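Q: the sequence isn't on hand, but the structure is:
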């Protein structure tokens, strides 16, 4: 490949709307161009990377026994209505009508379509297990697209769907895909971690996420450094505290706290530690009738802890946070001054507590009166323990690991893959059945498995960059090596040496590019460091007079001189490292 026959278009500065490093660098290198909100054109340089990612994914999926097909981007609404996701998926589902007024969607995922295929073509247990996959464009109408390819509306995803005749088979297929994903991300050259996760809108019984480790990651990953425990923040379990609740040491007192609403402000005003406070989070249960006695729910948390919405939904059902007028309607008190004392006696309120709260003594909470809080509050003496005490909070660093083998730590990650055990979640809704060994009709056991192909590109940059630009892992770099000749147009010796080296590299199957654009050395080097090609060879007349070439790896601080006769062996050894 010659740069003059390719398309290289770099920028010194990133556009003002580029927020994170991967978005900035992809725009500066000319890998993508914005067409609309969350919609990008993949330019030649970026497309080369995507195709290399896809190649690795295809090779490993085929190795696993999965079979590739291609499902449509546009899907009929009837299939989504069968599973109920036409209503449940929400505004991220792009709904459209054809000229006849029939409803369709632009697919965000393909569970319904693949299940329709399976129920049409699989009749007997002898046809399973089978795993269909495709690499296809997806569209999710994000409310606020941002971060370039990291949270765009249109993206490329590899999604796969397994069908088995029993639970044991589904679990085996799931493990095969888990192992396949591990190989895929290892081959790509990423530092990643798999964590237990919540199934979310996909549904099913169990799942794992695969995250690229990066300080800029949106997701908090919880793990135990001394064991194999790992989960995302949504699924990480907080163990009940082993502490014994202390006996009361203070009398309960009402204190004036003018204008102080948050636990942080109240404890600072009272010169008390934040962990001595209890906060009340008010919610409306969406599956409860307007006049239901438990429609209005309050959850008690320690002041320094955060509510885990996924855990909360599993305990109290679907909910939304209560509006200010609803809080006043049910409690008679505006938010910021709510507390558990006396709240249990008010009609129509269900009180829940995180188990950490129940071992607190002499704590601070709202007095259910504007500009007032209570100090020295104790359970049983001043207020009864709530009837439901469970795990409602996000874990924090230093919590005990659920497996009992150490304490928890937290790092940041970017989700690039997710595997799900679906069970009969979709097959039962869509009547996808088969005849078992006894001739009886059974629902198919399903699994689904997704990889964000284009998101991998952004995640790899977030993990691999420096002040000069991108540092691509070799397996997905746009080119393995760039040849930078000094005076290519002026020196016959430089030109012939460079051309011969390029030919030798290409013949050896090495993805090389020759920069024959005629740029100054400083511009040439800056461009390729920005683009992030892992290896570079400089060919200059001065070095050739001594039969030497100059090599520098993208992560190297300085160049290395290499005898011209040894350069091919040297490069091949570098590429094999």
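A: Thanks, I have it. Since we're looking at a predicted model, the values are computed, not measured.

Q: make it CA atoms for all contacts and neighbour counts henceforth
A: OK.

Q: dump the residue contacts of residue 124.
A: 434, 435, 436 (Cα atoms under 8 Å, 6 or more residues apart in numbering).

Q: among those, who's most crowded?
A: Neighbour counts for these (other Cα atoms under 10 Å) peak at residue 434, which has 24 neighbours.

Q: how much space between the most centrally placed residue in the chain and residue 555?
A: Centroid-nearest residue in the chain, with Cα atoms, centre = their mean: residue 415, separated by 2.2 Å. Going from residue 415 to residue 555 by Cα to Cα, to the nearest Å gives 26 Å.

Q: what of residue 11?
A: 22 Å.

Q: just to revisit the earlier point, could the contacts of residue 124 go into a markdown table alongside secondary structure and distance to residue 76?
A: Shown next, in a markdown table, are the contacts of residue 124 (DSSP: H, G, I helix; E, B strand; the rest coil; distance: Cα to Cα, whole Å):
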| residue | secondary structure | distance to residue 76 |
| --- | --- | --- |
| 434 | strand | 24 |
| 435 | strand | 28 |
| 436 | coil | 30 |
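
Q: try it against this one:
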């Protein structure tokens, strides 16, 4: 490709709403252009990146035995009603009506449509297992789209769906997809982690996220550097930090703590470590039957710990959801405003739950249910009845791993997710097949998603500097750019550049020759911004010494290489990128 025949339109400044590097740099590099909030046009340079990502995904999905099809963006609402998700999915599901006032949705995902296909196409055990996938535009009506392609409303996703005879076979399909994803993200040239994850709104019982490591990531990953353990912080088990409860050594005492509604202020006033304090979090669960009362729950965590809301949602009694209690409900049950709440002497009975670490604390400090006062020397059994114990908190950096070593935390960007669904959708849509005994049997399902457009953004978040993008070779819009200085003025420069360009093309390299009549500084700045992995500079000054300059995007200096060795040098350098 010659630059003069390509669309290159770089910008000096990013739009004011671009907060993260990928949004700023993709806009400046001319890869995306905003059409509306969270909706973008993919310009030629950006589309090339997406197509390279898609090609790797297709190769590995096909290698794993998946079969490509293409499902519609607009889906009939009755399938979503049948699965129960038409109402459950929430406002992110864009619901529309056609001219006949029939309900449709813009697909955020395709479990319903693919299950409908399966129940109509698969009749016998002989047709299983099967795994269908497609790469298609999705739409989720994000309340606040931001960060460019990281959290847009319209995006490109690969989603796959496996169908099996039983759970054992379905787990094998899951494992095949897990391994395929490991190969995909390795080939993309990204630093990533596969982490155990919560199944969320999709449902199912087994789940892994694939997280690209980046400081700007919205997700927190818990991992052990000494093992292969990794989990999303929502799912990571927080260990009890106190091996066994010590005997009481202090008397229970109500202590004045004026103007100290937070554990940090209480600890400071009393001259005690924050780890001696216990915080109170009051939740409410609304009844299924209106005639029943609202249940009030008091969750106890150590003062330096934070509540994990995903773990909380799985507590017994929280099956139908929960909310934070209102001030009116708190005063009614505790006789006190938030800030001084505790489990002792509540006005009305509440359901107390202790985090695993709190359950082994002794002589701790907690609210006295009276403004300006806390109890010190609080102990289980002596002062408080034992409470149900659950893991309620987020892991913190440095927590011990029960299997050895310490847990660390890093940020990541979720770019892929694999789920074992079981029969969540196949049962709802009655997707059955005839087993060997002739009886109808519900299919077991898995689903597997990859955010194609998000990968492009995540790659930039992980690979950029002050000058622009640094693409991994596998997904760069071009692998090599040849920058001839004076292409239209010097026949020698032009001949060397054209020859090298033809040789690289013949060797299968995706190469751009910048034959624009522009100043070297502008030319170099454009390609550093765009992020092509390798630049070859051909100029009269170097040619006087019989050399061209070859510089990887990450390198601070160029190698001066003899013209007749340039091709081999480029090919060898590309192998290391």
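A: Alright, I've got the coordinates. If you're wondering where the values come from, they're calculated on a predicted model, not measured in any experiment.

Q: with distance to residue 551 of the first structure added, can I get the contacts of residue 124 of the first structure in JSON lines?
A: Formatted as JSON lines, those follow (distance: Cα to Cα, whole Å):
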{"residue": "434", "distance to residue 551 of the first structure": "61"}
{"residue": "435", "distance to residue 551 of the first structure": "64"}
{"residue": "436", "distance to residue 551 of the first structure": "63"}
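
Q: who's in contact with residue 574 of the second structure?
A: Applying Cα under 8 Å, 6+ apart, the residues near residue 574 of the second structure are 473, 479, 534.

Q: with secondary structure added, can I get those in CSV?
A: Listed next are these as CSV, based on DSSP: H, G, I helix; E, B strand; the rest coil:
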residue, secondary structure
473, helix
479, coil
534, strand
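
Q: most neighbours among those residues, please name it.
A: Ranking the contacts of residue 574 of the second structure using other Cα under 10 Å puts residue 534 first, with 26 neighbours.

Q: mind checking the SS state of the closest residue to residue 558 of the second structure other than its chain neighbours?
A: Distances taken as Cα to Cα, 6 or more residues apart in numbering put residue 551 closest to residue 558 of the second structure, at 4.2 Å, once the chain neighbours are dropped. Using three-state DSSP, the structure places residue 551 of the second structure in strand.

Q: measure how buried residue 551 of the second structure is and give me the count.
A: Applying other Cα under 10 Å, I find that residue 551 of the second structure has 20 neighbouring residues.

Q: surely it is in contact with residue 561?
A: No: counting by Cα atoms under 8 Å, residue 551 of the second structure does not reach residue 561; the two are 10.4 Å apart.

Q: which other residues reach stretch 83-94 of the first structure?
A: 77, 80-81, 105-108, 112, 139-143, 201, 426, 429-430.

Q: are any of those residues buried, and which?
A: Among those, the ones that count as buried by 16 or more other Cα atoms under 10 Å are 77, 80, 105-108, 112, 139-142, 426, 429-430.

Q: can you tell me which of those residues are in strands?
A: Of these, the ones assigned to strands by DSSP state E are 105, 106, 139.

Q: quick one, helices of the stretch 51-200 of the first structure?
A: Assigned by DSSP state H, counting those that start in this stretch, the helices in the stretch 51-200 of the first structure fall at 77-83, 85-88, 111-121, 167-188.

Q: could the ones you listed go into CSV alongside distance to residue 155 of the first structure?
A: Formatted as CSV, the helices of the stretch 51-200 of the first structure follow (distance: least, Cα to Cα, whole Å):
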stretch, distance to residue 155 of the first structure
helix 77-83, 21
helix 85-88, 21
helix 111-121, 17
helix 167-188, 19
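
Q: nearest to residue 497 of the first structure among those would be which one?
A: Nearest of the helices of the stretch 51-200 of the first structure to residue 497 of the first structure, taken as Cα to Cα: helix 167-188 at 32.2 Å.

Q: quick one: the helices in the first structure?
A: Residue ranges of the helices in the first structure, as given by DSSP state H, are 21-28, 44-64, 77-83, 85-88, 111-121, 167-188, 263-270, 309-316, 324-331, 453-463, 492-507, 521-531, 541-544, 567-576.

Q: so which of these is nearest residue 227 of the first structure?
A: helix 167-188 (18.5 Å).

Q: so that closest one matches what in the second structure?
A: Counting by TM-score structural alignment, helix 167-188 of the first structure falls onto residues 167-188 of the second structure.

Q: just how off-centre is that stretch within its chain?
A: 18 Å (Cα atoms, centre = their mean, to the nearest Å).

Q: in that stretch, what counts as buried?
A: 167, 169-171, 173-174, 176-178, 180-182, 184-185, 187-188.

Q: please apply the same query to stretch 29-36 of the first structure.
A: So for stretch 29-36 of the first structure, counting by 16+ other Cα under 10 Å, buried means 29, 30, 31, 32, 33.
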